[in-house]
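Undergrad: Here's a sequence, model it:
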Amino acid sequence: MSVSSSRRIRAAIAAAAVITTGVGVGTATADASPVSAPTRYQEPGGLLVSLDFQALSTAGWAKTEVTATADSDESPEATESTEATEPTESTEATEEAPAVVEPAPAPPTVTPDELARIVPGVAPEKINEFIAPLNDAMLQNGIDTPVRQAAFIAQLAVESDSFRTFEEYASGRAYEGRADLGNTQPGDGERYKGRGAIQITGRHNYEKLSQHTGVDFVANPELLATKENAFTTAAWYWTSRNLNQVADTAGIVRVSELVNGGHHALQRRVADFERGLSVLLQP
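TA: Below you'll find the predicted structure:
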């Protein structure tokens, strides 16, 4: 009697199961349309080869192959019938242990010490106050690599003056009548000036942010400046512009342009990014 093909089939299926698919403070005024990032899948490699479909089709998917010996008195039909009710000792009975899939590692977080080194100007008493909401905002929005985190923190550091303020120092009158920001009603410039850790600006952005979060920032724009909202709203702005992809591909200068709408404090943004990358890449 030949060996069953079921073990080879189970091993091939187990192998397939573990394959996965891989004025002083700037303002965030850019209103670029999001760029769709292509989904990238892991190539299956030798999976189809390992399945050996030709051999499997020859052996059969479920039935154990039976070969009658020369000195057997039983016909093949009788042998198959007997095997259906009385398995012989040579029938394979041992089951393969299922493949163990290791859990994915937790995304990295920024420590208080790392934040202090990335943004030297941040007040020491503010670090413990801001580190948790900063990490939560990053982890919930895929800002989970050293490049993305360094780029994100660099923009926030400039926009918030090293986390000293979550509201633009200027009055906002300069934005009055800016149709590109959605400021079409009298008083919109001051009402919707830069707020949050990334200084979100303009009625248009406040409206979109309200729709996304369910918090009415249009009627209550001052809520955007609270520490409870400052980082989550900054992460919304970041992901709404696909800035993870931009940081991965185009680089820190293009990220800065999409956050600020220009090159305000560009030299510092680049320097903060490079310092952040150096800190976060240390073992």
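
Undergrad: make it CA atoms for all contacts and neighbour counts henceforth
TA: OK.

Undergrad: which element is Val246 on?
TA: Using DSSP states H and E, Val246 sits within helix 243-249.

Undergrad: what's the offset of that helix from the middle of its chain?
TA: Put simply, helix 243-249 sits 11 Å off its chain's centre (Cα atoms, centre = their mean, to the nearest Å).

Undergrad: ok, and what's touching it?
TA: 37, 142-143, 147-148, 151, 238, 254-255 (Cα atoms under 8 Å, 6 or more residues apart in numbering).

Undergrad: Tell me the first helix or strand C-terminal of that helix.
TA: Following helix 243-249 toward the C-terminus (DSSP H and E): helix 252-260.

Undergrad: Which strands or helices does that following helix pack on?
TA: Applying 3 or more Cα pairs under 8 Å, 6 or more residues apart in numbering; DSSP states H and E, we find helix 252-260 packed against helix 146-159, helix 243-249, helix 266-280.

Undergrad: Show me the contact partners of stretch 118-132.
TA: Residues outside stretch 118-132 that contact it (Cα under 8 Å, 6+ apart) are 110-112, 115-116, 154, 157, 162-164, 227, 272, 275-276, 279.

Undergrad: what do you get if the cut-off is 10 Å, keeping everything else the same?
TA: 109-116, 134, 138, 150, 153-154, 156-158, 160-164, 227-228, 230-231, 271-280 (Cα atoms under 10 Å, 6 or more residues apart in numbering).

Undergrad: burial of Glu77, as a residue count?
TA: Close neighbours of Glu77, defined as other Cα atoms under 10 Å, add up to 9.

Undergrad: Could you confirm it falls within a strand?
TA: No. Glu77 is assigned helix when assessed by DSSP: H, G, I helix; E, B strand; the rest coil, not a strand.

Undergrad: Could you check how far it is from Ala84?
TA: 11 Å (Cα to Cα, to the nearest Å).

Undergrad: Show me which positions of stretch 183-198 end up buried.
TA: Neighbour-count burial for stretch 183-198, counted by 16 or more other Cα atoms under 10 Å, picks out 183-184, 188-198.

Undergrad: I have a second one here; can you model it like the first so I can compare?
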Amino acid sequence: MTINMIDIVNRVAPHAQGAYLEAFRQGGPLLAQHGITTPLRVAHFLAQALHETGGLTILRENMKYSAPRLTQIFGVGRHSAAVTAAEAAEIAGHPEKIAERVYGLGNPRKSRELGNTQPGDGFRYRGDGLLQTTGRGAHRRMGDACGLDFEGAPELVTAPEHALKPSLQEWTDNNLNAFADRNDIRTITRKINGGFNGLSDREDCFNRVWAIVKTGGQPAEPWEAGDADDRVKWLQEALNDLGANPRLVVDGRYGPATRRAVKDFQTIAGLVTDGIAGPVTEASIRLRLDTLR
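TA: So this is what the prediction gives:
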């Protein structure tokens, strides 16, 4: 099917940066090359990009965080940087200092993970482009894959002629079309973000795009349109074994009933009640099943 991507972008991101608009205007062949050609795939790709860029308004992460926001995102128990309230008060409003503290050499664990090896790398290789490519290592990998020097010139990531390339490469490297086909926004988010940060906003973005791209022959609800997922079947069977009430239909689709059952289990298990069957929830389910058996 033919999907008019620039028309969709104009409708869901009325304040989009010109560089992004031009990238999507030129990007039909590149999107097709990476298989972003079905309603579910388009909706999931755009949902992630919309969230990561604030509705396609952010080219680079500006790092100009206030002290409360710093502790909320990068504070003790929330991030490997473990920024204290005293530190936050000292570096708040100083983007270069913040970036070096949370992404650069001021956070050895994260700097190793991101490949930030030199002073200033935290800021130079901060979140960049449609999926907020972060770190010297990621810029190098995406650049090598795309045949461009993103490491030497990170500003190329947001140039109109290149802006889609690193995000689509990341999408393909993580095999995210397969998860989009199963309407698995949880796994897509975890692959891109490393966790489930902003999942509710990503879901809202997805729903806005889905309302535009779904065809007349498809279900109104995206979870009904996705392929069955064996992992979700296991989850549904496990929740039934643990007493889900009402019992779930084991169809491999993560719909409202499955989400409610996950929330019910999380409440009983003393977990965060968010309806997301992430690694902690799945581990707790397995432990309960082993206990029963």
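
Undergrad: how about the helix holding Val246 of structure 1: buried residues?
TA: For helix 243-249 of structure 1, by 16+ other Cα under 10 Å, it's 243-247.

Undergrad: which residue sits closest to the alignment partner in structure 1 of Thr37 of structure 2 in space, ignoring its chain neighbours?
TA: With TM-score structural alignment as the criterion, Thr37 of structure 2 lines up with Asp144 in structure 1. Using Cα to Cα, 6 or more residues apart in numbering and skipping the chain neighbours, the partner closest in space to Asp144 of structure 1 is Pro107 (5.9 Å).

Undergrad: Give me the secondary structure label for that neighbour.
TA: The three-state label given to Pro107 of structure 1 by three-state DSSP is coil.

Undergrad: List the residues that contact it.
TA: By Cα under 10 Å, 6+ apart, Pro107 of structure 1 lies in contact with 138-139, 142-145.

Undergrad: how near is Glu159 of structure 1 to Ser57 of structure 1?
TA: Per Cα to Cα, Glu159 of structure 1 is found 64 Å from Ser57 of structure 1.

Undergrad: Ends of stretch 177-189 of structure 2, what's the gap?
TA: End-to-end span of stretch 177-189 of structure 2 (Cα to Cα): 13 Å.

Undergrad: What of stretch 236-249 of structure 1?
TA: End-to-end distance of stretch 236-249 of structure 1: 20 Å, with Cα to Cα as the criterion.

Undergrad: Next, count neighbours for the residue lying closest to Ala88 of structure 2 once chain neighbours are set aside.
TA: Nearest residue to Ala88 of structure 2, sequence neighbours excluded (Cα to Cα, 6+ apart): Ala67, at 4.8 Å. By the measure other Cα under 10 Å, the count of residues near Ala67 of structure 2 is 20.

Undergrad: can you map out the helices along structure 1?
TA: 6-17, 47-51, 53-59, 76-85, 112-118, 124-139, 146-159, 188-191, 203-213, 227-240, 243-249, 252-260, 266-280 (DSSP state H).

Undergrad: mind putting those in a markdown table, distance to Arg173 of structure 1 included?
TA: What follows is the helices of structure 1, written out as a markdown table (distance: least, Cα to Cα, whole Å):
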| stretch | distance to Arg173 of structure 1 |
| --- | --- |
| helix 6-17 | 59 |
| helix 47-51 | 63 |
| helix 53-59 | 71 |
| helix 76-85 | 88 |
| helix 112-118 | 33 |
| helix 124-139 | 29 |
| helix 146-159 | 18 |
| helix 188-191 | 5 |
| helix 203-213 | 13 |
| helix 227-240 | 22 |
| helix 243-249 | 28 |
| helix 252-260 | 17 |
| helix 266-280 | 24 |
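
Undergrad: deepest of the ones you listed, which one?
TA: Ranked by mean neighbour count, the helices of structure 1 are led by helix 146-159 with a mean of 26 (mean count of other Cα atoms under 10 Å).

Undergrad: Quick one: distance of it to the chain centre.
TA: With Cα atoms, centre = their mean, you get 16 Å for helix 146-159 of structure 1.

Undergrad: For it, name the packing helices and strands.
TA: Helix 146-159 of structure 1 makes packing contacts with helix 112-118, helix 124-139, helix 227-240, helix 243-249, helix 252-260, helix 266-280 when contacts are defined by 3 or more Cα pairs under 10 Å, 6 or more residues apart in numbering; DSSP states H and E.

Undergrad: okay, the ones you listed in TSV with distance to Gly172 of structure 1 next?
TA: What follows is those, written out as TSV (distance: least, Cα to Cα, whole Å):
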stretch	distance to Gly172 of structure 1
helix 112-118	29
helix 124-139	26
helix 227-240	18
helix 243-249	25
helix 252-260	15
helix 266-280	21
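
Undergrad: With Ala174 of structure 1 as the reference, name the closest of the ones you listed.
TA: Counting by Cα to Cα, Ala174 of structure 1 lies closest to helix 252-260 out of those; the figure is 15.0 Å.
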